[in-house]
Structure formats: structure tokens, C-alpha cells
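In: coordinates only, sequence not included:
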């Protein structure tokens, strides 16, 4: 198996949404509408086309997708950040490191584009591998009820969340 990560193309949208649906079909914590969220985000001002990435198997089959979209942190002085959501890998390819490859590449690309941090709501055991820490350790809070250990932040560049605090504001498409 040869995995290639590339930017999602316009003609990939339906196939990407199918991957997302199938990836979350048997997930425990889901509303089964992640594909609809991605469709809404693609049409929003928060969408960064370069940060919607797909994984291809042998250059012909889409097997995964990751999306980073713009959010802000703070109320008065706002700092731009990114939200990681969702990460999708077809069930038969899960637990083979494809999600990790997608996330690593998305974070690398975000840094190249000048973004300095990423926010995620997810499994702490999984996201700690990437350097995510409890967002509360940076004095960053979610705009909704969430277990503190599951709401995390990542500094793409060390110290990039220094002097950043407040509530994360997600684009309305997330709600």
C-alpha cells in the first residue's frame, strides 16, 4: 500500500463525504453528520482550501480526509487559530497510521501557511501524540460544555500561545 497525501480537489467532494460517512458509521461519539459539517465549512469564510487534505491509496482510491478551519481565541483581542475536525479514515484502513499521517501533514502545511496553533476536541490519548495539551493549560476555554482533558490546543511553534487566552469562537457552520 502506497499512501499519498494531497490537497482535496473540487471533484473529490462527493467521494470525500462518502469516506467521512463510512469512517464515522460505527463511531461511539457521533451525530453521523460530520460529512454535512465538512460540506458547510467548504462554503464558509473559515475554509482554507490548502488545509483540506485527502489520503489516496496507490493514487486511485480516497481512504481518508482531514480538515483544519479558521477559529478565533479571545473576546477583545482575538487571535486566529485553526480547528481540527474531522479526521476520517475508512474503517478497513483505520489503526494503520493513516490518520496520523493526515494530521501531521495538515499541521505541517498550516505552519507553512503561517498559522501558529490548532484546537481540537477529541481523545486525549490520541492527540497527545501530536503535542496537543489541555487547552485550559493555556487559559483557553471551549464555547460549550466539554471534558477539560478532551479540549486541547497545540502550539505549531513553541510559545505561539503565550499571552493568548479566552474562549474559542468557532464559525457558525460548526453549530
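Out: Alright, I've got the coordinates. The structure presented is a predicted model; accordingly, all values stated were derived computationally and were not measured. Numbers count the residues shown, from 1 in each chain.

In: switch to C-alpha atoms for all contacts and neighbour counts from now on
Out: Noted.

In: what about residue 60, how many neighbours?
Out: A count of nearby residues for residue 60, using other C-alpha atoms under 10 Å, gives 10.

In: typo on my end, residue 175
Out: Residue 175: 6 neighbours (other C-alpha under 10 Å).

In: Report the distance from the helix or strand harbouring residue 119 to the chain centre.
Out: Using DSSP states H and E, the element containing residue 119 is strand 117-121. Here the centre of strand 117-121 is set off from its chain's centre by 7 Å, with C-alpha atoms, centre = their mean, to the nearest Å.

In: Which strands or helices does it pack on?
Out: Using 3 or more C-alpha pairs under 8 Å, 6 or more residues apart in numbering; DSSP states H and E as the contact test, the elements touching strand 117-121 are strand 79-89, strand 151-155.

In: before we go on, here's another structure to hold up against the first:
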């Protein structure tokens, strides 16, 4: 498996993988598939931090991204969505994608990454409940599932804010 940066030729495959990963009973395109497109068109988009997992046959089987976010005006990153095709889940694809994007974020000088997701999953990458770093999510109900990873000794404190596309009508 190869982890690499997204290219323009990958857009349709990424949408397909994201839709499959977040499929819900009753069908319809999941919000997460549209969210990736909305983020790609927004000024929060960071092309070096949109990564795909490619299997040995050249098929895209996973995708992850980080976008610009803020903590009380300080520049930080928001991770997600993370998508792995259902037939490749629980095989290390998601972990490889997360490690890749976190390494790239660190190399670009990011100080902190926030994620809304399963604490049991993201703990393995070093994420901790956001309150440990004095950070609160902009939506209070997210608190049990909102985590952060400090990439620098001095991380900002305050309210974490995702970019506007995260709040588009689903």
C-alpha cells in the first residue's frame, strides 16, 4: 500500500471511497462525501494534507485530510474526514493514513490537530480529550468525542473552530 498526496485525478475515487465508508441505511450520499468537496473549494483547504491510500492494484482504498482551523484565532488543524473503503477496514489503512497526515502536518509546523471521533480509535495516535490542553469544542455536545494532539510544546488554549464547510446543511 502506498500513501501519497491527492491529485486532481483522484477526486471521483475519493468521493466514492468516502461515500462507501460513511454509507447509512436508506442510502443517499452521506454528508462526509459532500464535505470533502466543500472543503476542497474552501480557503481552509491544504493540498499537502489531503492523502490517499493506494493498494497494489492502483485502487484508492482510503483518504484523509487536515484543513485549517483555529483555537481563539491561533492557526491549528482539523483532521477529517478519515475514510477507508469497507472492504479494507480493520487492515491498517486508516492508521497508515493518519500517521502520514500527522507526520506531514508536523513537518509543515502545525502546533495542534483536533479531531471529532472515537476516542478509543484516535488515542493510539496520541490524541487526548481536548480539555487536557485547555481547549473546548465550538459545539459543547462534542466534548466527549473531541480530542487534540499537541505537536508543539506551546499549544494554544481556548475554543477550537472548524472551517465553515463543516456546518453546511447535510
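Out: That came through fine. The model shown is predicted, which means the values in this text are computed figures rather than measured ones.

In: How close are the two chains, by TM-score?
Out: Overlay of the two chains. TM-score (TM-score structural alignment, normalised by the length of structure 2): 0.92; 164 aligned residues with a C-alpha RMSD of 1.5 Å.

In: Could you point out which of the helices and strands packed on strand 117-121 of structure 1 sits nearest residue 17 of structure 1?
Out: strand 79-89 (9.6 Å; C-alpha to C-alpha).

In: Check the mean deviation of the closest one from structure 2.
Out: Compared with structure 2 after fitting, strand 79-89 of structure 1 deviates on average by 0.6 Å (mean C-alpha distance after the TM-score superposition for structure 1).

In: Can you check what angle separates that strand from strand 151-155?
Out: Here the directions of strand 79-89 of structure 1 and strand 151-155 differ by 110 degrees (axes from the mean of the first three to the mean of the last three C-alpha atoms, to 10 degrees).

In: equivalent range in structure 2 for strand 79-89 of structure 1?
Out: Matched against structure 2 by TM-score structural alignment, strand 79-89 of structure 1 falls on residues 74-84.

In: What lies in contact with that stretch?
Out: Applying C-alpha atoms under 8 Å, 6 or more residues apart in numbering, the contact partners of stretch 74-84 of structure 2 are 17-18, 21-22, 32, 36, 61-70, 93-94, 98, 110-116, 156, 162.

In: mind listing what's buried in the longest helix along structure 1?
Out: Determined from DSSP state H, the single longest helix within structure 1 is helix 98-112. Neighbour counts using 16 or more other C-alpha atoms under 10 Å place 98, 99, 100, 101, 102, 103, 105, 106, 107, 110 of helix 98-112 of structure 1 among the buried residues.

In: residues contacting the last one?
Out: Taking C-alpha under 8 Å, 6+ apart as the definition of contact, the neighbours of residue 110 of structure 1 are 51, 116.

In: so what corresponds to it in structure 2?
Out: By TM-score structural alignment, residue 110 of structure 1 lines up with residue 105.

In: any idea how far residue 65 of structure 2 is from that match?
Out: Plainly put, residue 105 of structure 2 is 10 Å away from residue 65 of structure 2 if you go by C-alpha to C-alpha, to the nearest Å.

In: Same check on residue 165 of structure 2?
Out: Counting by C-alpha to C-alpha - residue 165 of structure 2 and residue 65 of structure 2 are separated by 14 Å.

In: between the two, which one's more packed in?
Out: residue 65 (28 against 17).

In: how about the more buried one, what's its partner in structure 1?
Out: Per TM-score structural alignment, residue 65 of structure 2 is aligned with residue 67.

In: And the helix or strand containing that match, what does it pack against?
Out: According to DSSP H and E, residue 67 of structure 1 maps onto strand 61-73. Packing partners of strand 61-73 of structure 1 (3+ C-alpha pairs under 8 Å, 6+ apart): helix 13-24, strand 47-57, strand 79-89, helix 98-112, strand 166-169.
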